[in-house]
Structure formats: C-alpha cells, structure tokens
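Student: curious how this folds, go ahead:
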Amino acid sequence: MGGTLRSVNRVLLGLAGALLLALGLAVLVAGFDLPRHLNFSMPSGWPWTAPDDALLTDGERTRWRSESWWWPAVIAVLSLLVLLLLWWLLAQLRRRRLGEVLVDTGDGEGALLRGSAMENVLEAEASGLPGVDGAAVRLTGRRTAPQAVMGLRLEAHAAPGPVLGRLTKEALEHARSSAALEKLPAEVRLRTVKHRPERVL
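Tutor: I've put the predicted structure just below:
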C-alpha cells in the first residue's frame, strides 16, 4: 500500500505541477503580450495570446447548456473529482504501514523482514506481559529506520509505569536486537479494560 500511495502521489503531483506550470506560462505570455513584443506567434488555435483575450468566449462557455446531458455530466465529473481528492487527502493523513524492514546480516548485503511478521512478534510478546490484556502494533517509518505505533489494553489493576518499563526492556529491545537495528522508537497508547459491573445478591 505504501509503495502504491507513493506512486500515486508522484503522478498526481507531477500532473498538477505540469498543469500549473502550463497555466502560469500561458498567463505570462498573454498578460505581457509577449508574442507582439518578441515578434513570435503562438500555435494556431491558441485561445489566449494578448492581454485583452478571453480564454473562453461567451459562445464557448454556453455552447452545451441547452443539452440535456450537460449538467448531469458536469455534476458527475465534479463529484468524482471531489471523491478522488477526499480519498487522496485521507490517504495522506493516515500513517503509512511499513511493508518490510531491512535487517543487517553483517555481510554487507542485508535481508528483508516482512513488516507484518515483526508486528506479529511484537504483539505476541507485548500481550504476554503482566498486566496487559491485549496489544496491537503497526510499523511505520522507513525500512532502515522503522517506528512502532503500539496500542496496549491494560488490566484494571495494572500500573502503566511498570508495564511500559517491561515493554521497553523486553518486547521492544528483543525486536530491535533481532532485526539488528540501532534503535526502535515507539509510540505507545494505553487504555484500561473496563469490566461490566456485576450485581451481587
């Protein structure tokens, strides 16, 4: 997902940049009346060559309004554009999941470890700590410098301090050393298990 999102970002940014660059150059050429001052001509059919020219004439702007398909087509295109922009925005706001971690094998080559495998190991070890009822782990960052985003459900009696201490010294340290990483920073979110009250007769 991360690689696909990066590719989509590059394509969208490239298209947006090219479109804005072309529009900016067209504005400069027409606004400063460069064809007349520099004695060159624009391609035939170019709609905007002088400061007083309109990009679209009144006839061109109102040409299709009388057609029954015009407004549904406009609304459909704009709706699709809004949905695509919302999807892209939400994809940017969501933190990317790391697909693989580069492990230093000591031979100069390295090996790739699946991010999901490392997440599963961290989840299992964190869930087994005293006072922890369950854990969820997501790796983010780069494959050479991963970061862990962890959510822990604590038992009602558990103290956060000791749990975080053991998590750092055991689960995170084991994962860091097994992947031969210099460091493995983690963001830990804690919540307590809420038990439903029971009536005592």
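Student: going forward, measure contacts between C-alpha atoms and count neighbours the same way
Tutor: Fine.
Student: all strands of the chain, in order?
Tutor: Shown for the chain, the strands assigned by DSSP state E span residues 100-103, 111-114, 132-142, 145-154, 186-192.
Student: endpoint to endpoint, stretch 125-143 covers what distance?
Tutor: Start-to-end span of stretch 125-143 (CA to CA, to the nearest Å) is 21 Å.
Student: what about that stretch, distance to the chain center?
Tutor: 22 Å (CA atoms, centre = their mean, to the nearest Å).
Student: for Trp70, which of the strands of the chain is the nearest?
Tutor: strand 132-142 (45.6 Å; CA to CA).
Student: that closest one packs against which elements?
Tutor: helix 115-127, strand 145-154 (3 or more CA pairs under 8 Å, 6 or more residues apart in numbering; DSSP states H and E).
Student: reformat those as a markdown table; add distance to Leu181 and mean neighbour count.
Tutor: Shown next, in a markdown table, are those (distance: least, CA to CA, whole Å; neighbours: other CA atoms under 10 Å):
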| stretch | distance to Leu181 | mean neighbour count |
| --- | --- | --- |
| helix 115-127 | 12 | 19 |
| strand 145-154 | 8 | 20 |
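Student: to compare against the first, here's the next sequence to fold:
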Amino acid sequence: MLRTVNRVLVGIVGLVLLAVGGAVLAVGLGASPPSWWLHDSRHDVLLTTAERTRWRDEAWWWPAVIAGLALLVLLLLWWLAADLRRRRLGEVLVDTGDGAGALLRGRALEGVLAGEAGRLDGVAHAHARLTGRSDAPAAQVRLLLEPHVDPATTLNRLTTEALAHARDSAALRALPATVRMKSAKHKAERVS
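Tutor: Have a look, this model is predicted:
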C-alpha cells in the first residue's frame, strides 16, 4: 500500500510542478496569460513588495510559517525513510555452529518456502516473502487454495512442514509467519 501511496503522491506533485512551471515558462516567453493567472506579463515579479511585507507585523505569522515548514520537512523525511527502507530481506544469517556463520540469499529461502507450500495438497499457488532483520526474519506467505480444501488443515501442514523445514534448514530459533489464504474461484461452465 505504501508503494501505491508513494506513486500517487509523486504523480500529483509532479503534475502540479509541471503545470505551474510550464505556465510560468509560457508567460515568461511572452504568451498571454488567462485573466485569473498570477502574472500579467513577462516583466511581472513573482511577489510584489506589498505581498512580501503584508503579514510581517502580525504576531502569529512567523510561528505559523515555521510550524508549517517544520511539518513539511517532517513529512518529507518520513516519506524518504519509508521509500528507502528495504521491504524484502536480502540475506538471512545462518548459524553454522562454529561461530563464523553464513549468509543465505533471502530470495532462495523464499523460493524454497513457496515451492514447498505450493506442493501441499489443495494449494493452487503459493507466494512467500521474507521481512525483518537478517538474524530474525519473518515470513509472509500467501496461499491460493482450491475450493474443496479445509484452510485449517492446510495451515497446520504449512506450519508443521514447510515453515518448520525452512526454520530448521536456516538454523533459526523461530520463523514467525503471517499467512493469508484465498480460495480460488472457478468460472461456471455451461453444460449442454
């Protein structure tokens, strides 16, 4: 969801900046602006002296400006941190028992986990993703189940087989998992 919000916000900001910048450029190159536009001609300034000094003597003006800019900076920093944060775990630290350890590619463990979950009886499709830290990963598993399958049985087999094998093979103390199941829907066919 954060990826969708990010794309929508970047798109909106980009369109606003493109529209305003294009309009200012067009007026600066000599195009006649509409009557509601901020500038009348190419020699018009962005802010007049009266506009710049209008609120200077008001006691609330500078605290409001500073609070607004601080809020904008905090929102932009949050956005940047959310955008830079890795959503998928790249490597898993495997304890080899000799004190050195080894690194296992996260996508390899995801592929094995999804493959084993996909081979469970009644699972039409499986997808796995690792999140968290390299020394304490967590799994997110999505299963597409056939209509005849009991979800509780499938969840039990996933926990005792696929997740247990992944946890044991990577020598992890625990592998918490979030499992989302969805039932496959088949289209009705006409019988004649």
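Student: now the strands of the first structure as JSON lines including distance to Gly3 of the first structure?
Tutor: As requested, those are exported to JSON lines (distance: least, CA to CA, whole Å):
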{"stretch": "strand 100-103", "distance to Gly3 of the first structure": "11"}
{"stretch": "strand 111-114", "distance to Gly3 of the first structure": "14"}
{"stretch": "strand 132-142", "distance to Gly3 of the first structure": "12"}
{"stretch": "strand 145-154", "distance to Gly3 of the first structure": "15"}
{"stretch": "strand 186-192", "distance to Gly3 of the first structure": "23"}
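Student: out of the ones you listed, nearest to Leu89 of the first structure?
Tutor: Across these, closest to Leu89 of the first structure is strand 132-142 (CA to CA), at 18.3 Å.
Student: among the strands of the first structure, which is nearest Leu164 of the first structure?
Tutor: strand 186-192 (8.4 Å).
Student: tell me where the first structure has helices.
Tutor: 2-31, 34-37, 58-61, 70-93, 115-127, 160-166, 173-178 (DSSP state H).
Student: pick the most buried one from those.
Tutor: Of all the helices of the first structure, helix 115-127 carries the top mean neighbour count, a mean of 19, counting by mean count of other CA atoms under 10 Å.
Student: in the second structure, what range does it match?
Tutor: Using TM-score structural alignment, the residues of the second structure aligned to helix 115-127 of the first structure are 106-118.
Student: nearest to Arg191 of the first structure, out of the helices of the first structure?
Tutor: Nearest to Arg191 of the first structure, of the helices of the first structure and by CA to CA, is helix 160-166 at 9.4 Å.
Student: post-alignment, the closest one versus the second structure, mean distance?
Tutor: Here the mean offset of helix 160-166 of the first structure against the second structure after fitting is 0.5 Å, by mean CA distance after the TM-score superposition for the first structure.
Student: what does that helix rub up against?
Tutor: 129-132, 154, 190 (CA atoms under 8 Å, 6 or more residues apart in numbering).
Student: pick the one among these closest to Glu182 of the first structure.
Tutor: Out of these, the member with the shortest distance to Glu182 of the first structure (by CA to CA) is Leu129, at 23.7 Å.
Student: on that earlier part again, ok now the match of helix 115-127 of the first structure, how far from the chain's centre?
Tutor: Mean-position distance between stretch 106-118 of the second structure and its chain equals 22 Å (CA atoms, centre = their mean).
Student: one more: stretch 143-162 of the second structure?
Tutor: Stretch 143-162 of the second structure sits 28 Å away from the centroid of its parent chain (CA atoms, centre = their mean).
Student: one more: stretch 137-149 of the second structure?
Tutor: Here stretch 137-149 of the second structure shows a centroid-to-chain-centroid distance of 21 Å under the convention CA atoms, centre = their mean.
Student: that stretch aligns to what range in the first structure?
Tutor: Stretch 137-149 of the second structure covers residues 146-158 of the first structure once aligned (TM-score structural alignment).
Student: circling back: out of the strands of the first structure, nearest to Leu122 of the first structure?
Tutor: strand 132-142 (6.9 Å).
Student: buried sites along the closest one?
Tutor: 132-140 (16 or more other CA atoms under 10 Å).
Student: now the two most distant members of those residues.
Tutor: Asp133 and Thr140 (23.5 Å).
Student: on that earlier part again, would JSON lines of the helices of the first structure with distance to Val149 of the first structure be doable?
Tutor: Output for these, formatted as JSON lines (distance: least, CA to CA, whole Å):
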{"stretch": "helix 2-31", "distance to Val149 of the first structure": "16"}
{"stretch": "helix 34-37", "distance to Val149 of the first structure": "56"}
{"stretch": "helix 58-61", "distance to Val149 of the first structure": "52"}
{"stretch": "helix 70-93", "distance to Val149 of the first structure": "15"}
{"stretch": "helix 115-127", "distance to Val149 of the first structure": "10"}
{"stretch": "helix 160-166", "distance to Val149 of the first structure": "13"}
{"stretch": "helix 173-178", "distance to Val149 of the first structure": "14"}
